[in-house]
Every structure is written in structure tokens, then in C-alpha cells.
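Q: sequence and computational prediction follow.
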Amino acid sequence: MPKAVRFAEYGGVDVLNLVEVERPTPGAREVLVRVVAAGINPGEAMIRRGVLHERFPATFPSGQGSDLAGIVEELGAGVTGFALGDEVIGFTDNRASHAEYVIVEENHLSPRPADVPWEQAGALFVAGTTAYAAVHAVKVGRGETVVVSGAAGGVGSLVVQLARQAGATVIGLASESHHAWLARQGVIPVTYGEDVGERVRAAADGTIDAFIDTFGAPYIELALELGVPGERINTTIDFPGAAKHGTKAEGSAAAARADVLGELAALIAGGELEIPIARVYPLDEVRDAFGELERRHTRGKIVLKP
């Protein structure tokens, strides 16, 4: 029988288990995908811990995972856009991709370009669409200066690249171990921590037009202190802060479309976008994978491979 990750209560990584499940059967306009790679995300850890219970409650036993890349194994009735054996990138809204097989709606899939590695394909959806939405939310423009917190993380590493492609000067907040990578992307790296505001002002040498927070508190407050207008501040994680200060909080849901996946995948295939892969874990080491993720010091994405 195929296996999938499940948890039966809120808690730490120890509540995660790999269990045997029935092989899913696709319904109308659905596709059964054999998962080759599936990214993991901070939001999944927050859901598992119960931190987002009011916003995204879990029903137990719960699966997890949205990101996926894999091979079409079975077609439901009415599917016309894909064939058996097709290699695809996609997403599920059913917390189910951390598994050997997953059911995916046909319109949640995009072909995998041959030049996109499986690991990057499997890690694309949440981080890619979140970064895409965040950059569009603050209307990054050519010649502007944008600050990005968590600039080397799974989302932040894509935000800085997309903002640079839009023609902006980008200041990236990250630990010093990530500064060389940021500099190679054309980003001005700044160390976070005490007196970060002074370092950002020095790096900007002028007006700061927008701020994208991918880390959480206290960066909305920092952005406001730096004089960034509230409508040009977007957080992908600090929802209470956004509600308090009236800033934006657009993320994956604002760009969760197959055409966006296709656009991002084309950028990767063309060498214009990189998804750094911090580490790849086998599915049965899901606890270790999330343990590393929740220490919040990785550059780029952590990926599970069944």
C-alpha cells in the first residue's frame, strides 16, 4: 500500500507519522500523480503546531503538503490536458502532497519543462506563488528600492530575484552566511538584528519605496519606521501585524494558478530564476526535515522525495 504523512493532533515534529493509506482514485477532472518531489513550508509547520487554528483549522487525522512534482499515473473522467506518463508540476489545496500518490485537480497542474530539476519543480508552488504575489502586491517598479526580510529563505530567495528582474534595487536582510549568495543575485545584503534600521538606511542611501516581509514580527514595524507607506508593505507571515497596521498580507492564494506555475517554471528553465535547495530528505525522514525547517536558518527550500 502507498504511504502518506499524517498527524492526529497538534504538536511538534513528533506527531508526524508515515502511514499506509489506500491508493487514491481520481474523480472527474482529477489526476492521480505519483509524487517525485514535494517541498515543505513554514505554514505547514504552523498549522501542525496549531498556531493557525483560527485561520486554517486541521481536521484529524490530517495530511499535509501543497507543493508537488511528479508523473501522471491515472486520469479521471473528462481530463483532456494530460496523458499517462506526463511529468507535471502542481499543487493541492487538500493538505495531501507529502505522500507517494496524490489526487490533483487538472487545472492545478502545469507541464514540467525538461530543464527544471525535480527538486526545484517540487518546491515551486508555495514559495514561488507567494513570492510572485508579494512582489506584485507592492507594485515593485524599475529604479525603486525594496527591502526584503528573510531574504535567503524559501520565499525570500525568490522575492529578491523577482524584484531584481522588475528593475528594483533590493536590500536583503539575512545572516552573514547567506550574504555571498545574495550578492551573486545582485542584492545588497544586510545583517539582521540590533540596529538593523540604521544599516538599512545606510544601504538604501535614499528613499525606501517598498518592504516585503517573509520572516514575521517585527518587520512591519521596522518598515513603517523606515517611512515606507502602508500600502507598499506586504507580509507573507505576520497576519496579526498586517491587521493591526493596515498593511498588505498577500501570499500564495493570490497567485495560486497553473499559469503562474508555468511562468515561473519557464524562468527556471531559462536560467532566469533559481530555487536554492537546502536539503532533500526521504519521505520517511519527514520529522527531521521539519526539524531543520523550523530552526529557520536554511537558504532556500527543503524537499521530500518518496
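A: It's in. The model shown is predicted, which means the values in this text are computed figures rather than measured ones.

Q: going forward, measure contacts and count neighbours with C-alpha atoms only.
A: Will do.

Q: show me where the chain has helices.
A: Counting by DSSP state H, one finds helices in the chain at the ranges 42-49, 118-122, 124-137, 156-165, 179-184, 196-204, 219-225, 239-245, 258-269, 286-293.

Q: how about CSV for those helices, with distance to residue 299 and mean neighbour count added?
A: Shown next, in CSV, are those (distance: least, Cα to Cα, whole Å; neighbours: other Cα atoms under 10 Å):
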stretch, distance to residue 299, mean neighbour count
helix 42-49, 13, 18
helix 118-122, 13, 26
helix 124-137, 13, 26
helix 156-165, 8, 26
helix 179-184, 9, 16
helix 196-204, 20, 15
helix 219-225, 19, 18
helix 239-245, 23, 14
helix 258-269, 17, 19
helix 286-293, 10, 19
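
Q: need those helices in CSV (columns: distance to residue 110).
A: Shown next, in CSV, are these (distance: least, Cα to Cα, whole Å):
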stretch, distance to residue 110
helix 42-49, 23
helix 118-122, 10
helix 124-137, 11
helix 156-165, 19
helix 179-184, 29
helix 196-204, 39
helix 219-225, 34
helix 239-245, 30
helix 258-269, 6
helix 286-293, 26
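
Q: alright, now check it against this:
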Amino acid sequence: MKAAQITSYGAADVLRVNEVARPAPGAGEVLVSVEASSVNGHDVIVRAGELKMVSGRRFPLGAGLDFAGVVVETGADVEGYRAGDRVWGMVHPRKRHVTAGAAEYVVVPAGRISLVPAGVSSVDAASLVVTGATALLALRDSVHAVKGERVLVRGAAGGVGTAVVQLAHALGCHVTALARDRHAPVLTGLGADEVLDYGSTTSDAIGPFDVIVDTVGTELNCYRSRLAAGGRMVTVGLSASALAAIAASSVYGSRRVRTFSANPDTAVLRDLADKVTSVALRPVIDSVYPLTDIAAAHKAFERGGVVGKHVVAVSA
């Protein structure tokens, strides 16, 4: 089978599409024929070597965190899935993988997948797995956003940002999106009540907000100061400086900066499917690349300025 692999740590050109043996499912596992994957921040920082403590120094490493496709085979003790089922899911983000989601086949534990919502293509589904789960967990489990609250989404035009805008709108929150000015029409269409140009808007000129969801990972203390009394903030844009700011913010109690690593199980993916079915969340895709051009997809992700996701089409 063909699989995108990281051959060494570095820039996007270290990615190669290699011929490797097709994996076989063990007990409790499912073999999926992958039709689409996507590019996520986690994929890029693994490739760059920023998670060496987890991924180690042995190569090759599998590329691609998420996937959507069709069940080919189930291992022993798997219930609820059979060959032909259309599923979505993700590999474990804190484990080393020789092949991962950006491959013609992937083996995962059955507890890491769920059925794709009816009528949703694999390309659309792949664009929603990580971004949708991250947005859902951020709003629901991290900052506990509720109807009527004022929510600021920083980095609102990216994959996670567009999902947060939609889910916060569906909750009945007042949504302020911080993004490039040219992305305002799209974000307004997704449910943003107002869109502020991040290039000309300073943190001290906005707010206060009940909830801030940050996807950028910089200037966290500046934005944290724009929380109202009882406000909550979470960031999913992690870096060394962001981790330092998160740790330092602990002195502010409930108004600290929270973070988490999205690692959805079947229950979360089913909740996500409900959001898609109810049209509270829909895919936002910037571009689609073939598997052979996954390096170009990574480069486009790193250039930024996108609206939504870069998807990698593995098979049709």
C-alpha cells in the first residue's frame, strides 16, 4: 500500500509516499481503507521534530492524524462494525506510528472510530474529525460555554476556528471572530456576530468576553486580560512560549489559560456526528491535495492565510 511517511525531522520535503506492507488488525482493532485525511497542527509539529519525546528518533514515522474511509476487516472482539461501514477517526496523537492516517489503509482500535454521518463525503468527514472534536471539547468540556455568553475566537478562519465559530453560534453565544478582514464574509456566514481584523485590532481595544478560544498560541496573557469576571480561556495553539504562559496564568484561578490535547474516542465522535447531522457544524475546506502532494499540503498549511482545512484525498 502507499503511505505518507516522515523520513527525518525537518521541513515538509522530508515527507515521502512509500510502498509499505498493509497492516492487519489485531484483537479489538479495525482495518480501514482510507479515502481522505487532512493536515493538522499536530502533524506539522511532529514532522518538525517538536515532539521527539513522544515520536522518538527512529524513522520512518507515519503522517496524518485523522482519516475517513471504509471498514475492510475487523479483528477479534470487535462489535458494532462490519466490512463496508463508512467510518471516521484518528490515530492516537501521543503514540509512535510507522504508518498513520495519510495512507491507503490504517489499523486503529475500534474505540477510536465511529460511523460517518449519513450523506457526508469522506473528504468532508476528514476535514471535521480533529477540528470538530477540538472545538467541541474546548467549548463543552474546557470552558463550558453556555447560551448568551460573549465568545471571542482567535484565529477564527483556521480549521479549528471555523468549527468553534459554528458550534458557539449553535449554542446561542454572541460570537466575535478575530481573523483577516478578507475572511469576514465566510465567518459571518458561519455564524459570527462580528468579525474583527486581527491586523488592526489590539487586545486592549476589545472585550470583555465570557469565553476566549485561542488557536494561535501567542500573546496569551494579553488576551486573558480581556476576560470578564468569571470568564474562561482555552488555547489549542501550543508552543514553548504558550506553555510558559499557561503555567504562569495559574495564579488567576478560574480566569487562567486552559489547554488540552484533543484525543476523541467513539463517544466524542458520535457527539460530533450529531452536530454535523443537525447542521450545527459543516465542513469548511480550503483545498484538496492528492496523497502524492502531501508535502505541498503541509507547505500550504504553514503559509497560513487559509479558510478552513487542507484535505488529503487518498482514494476515491
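A: That came through fine. Since this is a predicted model, take the numbers as computed values, not measurements.

Q: quick one: which of the helices of the first structure is nearest residue 102 of the first structure?
A: Closest approach to residue 102 of the first structure among these is made by helix 118-122 (12.9 Å; Cα to Cα).

Q: contacts only, for the nearest residue to residue 7 of the first structure once chain neighbours are set aside.
A: Closest residue to residue 7 of the first structure in three dimensions, ignoring its sequence neighbours and counting by Cα to Cα, 6 or more residues apart in numbering: residue 16, at 5.0 Å. By Cα atoms under 8 Å, 6 or more residues apart in numbering, the contact set of residue 16 of the first structure is 5-7, 286-287.

Q: same check on residue 305 of the second structure?
A: When contacts are counted by Cα under 8 Å, 6+ apart, residue 305 of the second structure touches residue 180.

Q: identify the residue of the first structure aligned to it.
A: Alignment note: residue 305 of the second structure maps to residue 297 in the first structure; criterion TM-score structural alignment.

Q: do you know how far the residue nearest to residue 7 of the first structure is from residue 125 of the first structure?
A: Using Cα to Cα, to the nearest Å, one obtains 22 Å as the distance from residue 16 of the first structure to residue 125 of the first structure.

Q: now do the contacts for the aligned residue in the second structure for residue 284 of the first structure.
A: Counting by TM-score structural alignment, residue 284 of the first structure lines up with residue 292 in the second structure. Taking Cα under 8 Å, 6+ apart, we find residue 292 of the second structure in contact with residue 17.

Q: and what of the one 4 residues further on?
A: Residues near residue 296 of the second structure by Cα under 8 Å, 6+ apart: 12, 289.

Q: now it: how far from residue 29 of the second structure?
A: In terms of Cα to Cα, residue 296 of the second structure sits 31 Å off from residue 29 of the second structure.

Q: now do residue 64 of the second structure
A: According to Cα to Cα, residue 64 of the second structure and residue 29 of the second structure sit 18 Å apart.

Q: which one of those two is surrounded by more residues?
A: Higher neighbour count among residue 64 of the second structure and residue 29: residue 64, with 28 against 20, using other Cα atoms under 10 Å.

Q: report the contact partners of residue 272 of the second structure.
A: Contacts for residue 272 of the second structure were tallied using Cα under 8 Å, 6+ apart; they are 132-133, 136.

Q: again, only using 10 Å
A: With contact taken as Cα atoms under 10 Å, 6 or more residues apart in numbering, residue 272 of the second structure is in contact with 114, 116-117, 128-129, 132-137, 264, 266, 278, 280-281.

Q: again, but for residue 48 of the first structure
A: 7-13, 15-16, 42, 57-58, 62-64.

Q: how about a cut-off of 6 Å?
A: By Cα atoms under 6 Å, 6 or more residues apart in numbering, the residues touching residue 48 of the first structure are residue 10.
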